[in-house]
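Enquirer: sequence plus predicted model, see below.
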Amino acid sequence: MNEIFKELAHLNVLLVEDDTQLQGVLAGLLKPYVGQIYKAQNGQDGLESFSKNDIDIIITDINMTHMSGTTMAKRVRELDERVPIIFIAAYDTDENLHNSLNIQNSNLLKKPFDKQQLLIMILMATKNGAKTSKRLNLGREFSYDTQGRLLYKESETIVLTRT
């Protein structure tokens, strides 16, 4: 089974979880299988980390202080429509289902789950909604989407014109 997960080795994962103990457990589960793991304690920090790094997939709790996972995901969608998002939630409520299903290219994984379930969900999410755009961090809050040919300052699109 581990051969299947070798495809994950190149992935940069953003892990957003306010429970530091669970965040540590999840990071420990993912570390042998993925490339880089970026960690954030809440949606606000997650959005900042997403803006500064080349993220291939986001794994986020839904209910967090400062900014929820769904609010963060909506703001991420303003920057990148294709990056897969996996929501993790302790309670599979109608509201959680509704909010997560309304965000393009996202999935919901109910806690508790095991390592294999998480890895399979990541594999499926990255295969189904593979991110084709590549955002390059240009420094000083600027990034460039090479696929869409768009320049961003933080989350704001800057329109480029030909001269």
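Expert: Now that the structure is in, tell me what you want to look at.
Enquirer: C-alpha only now, for contacts and for neighbours.
Expert: Will do.
Enquirer: longest helix in the protein, by number of residues?
Expert: The longest helix of the chain (DSSP state H) is helix 115-128.
Enquirer: helices or strands up against that helix?
Expert: strand 85-89, strand 106-110 (3 or more C-alpha pairs under 8 Å, 6 or more residues apart in numbering; DSSP states H and E).
Enquirer: let's see that with 10 Å instead.
Expert: Packing partners of helix 115-128 (3 or more C-alpha pairs under 10 Å, 6 or more residues apart in numbering; DSSP states H and E): helix 20-30, strand 57-61, strand 85-89, strand 106-110.
Enquirer: one more to weigh against that first structure:
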Amino acid sequence: MSDTILLVEDDSTLSMIISETLQRDGFDVLTADNGEDGLKQFARHGADLIIADVMMPRMDGFEMGRKIRQINRNVPLLFLTAKSEIDDIVEGFELGGNDYLKKPFKMLELIVRIKALLRRNVHDEDNRFEIGKYTLDLSMQMLSHPDKGIVGLSLIEAKLLKELIVNVGYTVESATIMQLIWQRDDPYSRNSLHGFIHKLRHYLRHDQSISLINQRGIGYMLTVKS
């Protein structure tokens, strides 16, 4: 059975090119030309992956992404953007986006990104991880503490924390993290990574035995005092 991709793009020529390319590669494609219709398509038909332009009429891609995350926390979401500002890229990741591609781009790169996102979204049999007093439920993207309750995580936050937990006591290189999560190592991804590390420190603040250490110029290490 083919994976279904929802393509939300207001440029009709680009939408047609992407749609035909994806269909030739074996995907089923649903299309919409604005965020409102994209949201309706997803609510009606679902999708295995969503590609969304950021700048669109009636509802932009970021707002559509926020609303889709209220319906489904796990469907991979890839943003297409002509913007290159760090704040815009970070905003896309923080609302639950999984990847972004700056226009103009090559169709081969888009296909590679799509296949990587679909592989990473395959269900992991072991989705619960413990660190200090916290439990991470990767499938539900939730971090729970016995006294402080539950915090909902973005997909990027959950995957980053999982990588640090399984390597507790060891430094995970920044380049390794970025290749794992974003399949690239560039200044935009590095700035995004710093922001996500800061948020994880905030989430883990209720257990003083846990430290998330910045190994300057190398990477990050999660430690737990016994």
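Expert: Received, thanks. Fair warning: this is a prediction, and the values are worked out from it, not measured in the lab.
Enquirer: follow-up on the earlier one: so which of the helices and strands packed on helix 115-128 of the first structure has the densest surroundings on average?
Expert: strand 57-61 (a mean of 26; mean count of other C-alpha atoms under 10 Å).
Enquirer: so that strand corresponds to what in the second structure?
Expert: Counting by TM-score structural alignment, strand 57-61 of the first structure lines up with residues 49-53 of the second structure.
Enquirer: average offset of that stretch relative to the first structure?
Expert: Compared with the first structure after the fit, stretch 49-53 of the second structure shows a mean deviation of 0.3 Å (mean C-alpha distance after the TM-score superposition for the first structure).
Enquirer: and the residue nearest to the spatial centre of the first structure, what does it touch?
Expert: Centroid-nearest residue in the first structure, with C-alpha atoms, centre = their mean: residue 58, separated by 1.5 Å. Counting by C-alpha atoms under 10 Å, 6 or more residues apart in numbering, residue 58 of the first structure makes contact with 12-16, 37-38, 46, 50, 69, 73, 76, 83-87, 106, 122.
Enquirer: ranges for the helices of the second structure?
Expert: In the second structure, the helices defined using DSSP H lie at 12-24, 35-45, 61-71, 86-94, 107-120, 155-166, 174-182, 187-203.
Enquirer: in this model residue 78 seems to touch residue 51 of the first structure, though I could be wrong.
Expert: No: here residue 51 of the first structure lies out of contact with residue 78, judged by C-alpha atoms under 10 Å, at a distance of 11.1 Å.
Enquirer: leaving out the residues flanking it, which one is nearest to residue 161 of the second structure?
Expert: Using C-alpha to C-alpha, 6 or more residues apart in numbering and skipping the chain neighbours, the partner closest in space to residue 161 of the second structure is residue 200 (7.4 Å).
Enquirer: ok, back up a step: put together TSV for the helices and strands packed on helix 115-128 of the first structure, with distance to residue 156 of the first structure on each row.
Expert: Below are these laid out as TSV (distance: least, C-alpha to C-alpha, whole Å):
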stretch	distance to residue 156 of the first structure
helix 20-30	30
strand 57-61	20
strand 85-89	21
strand 106-110	23
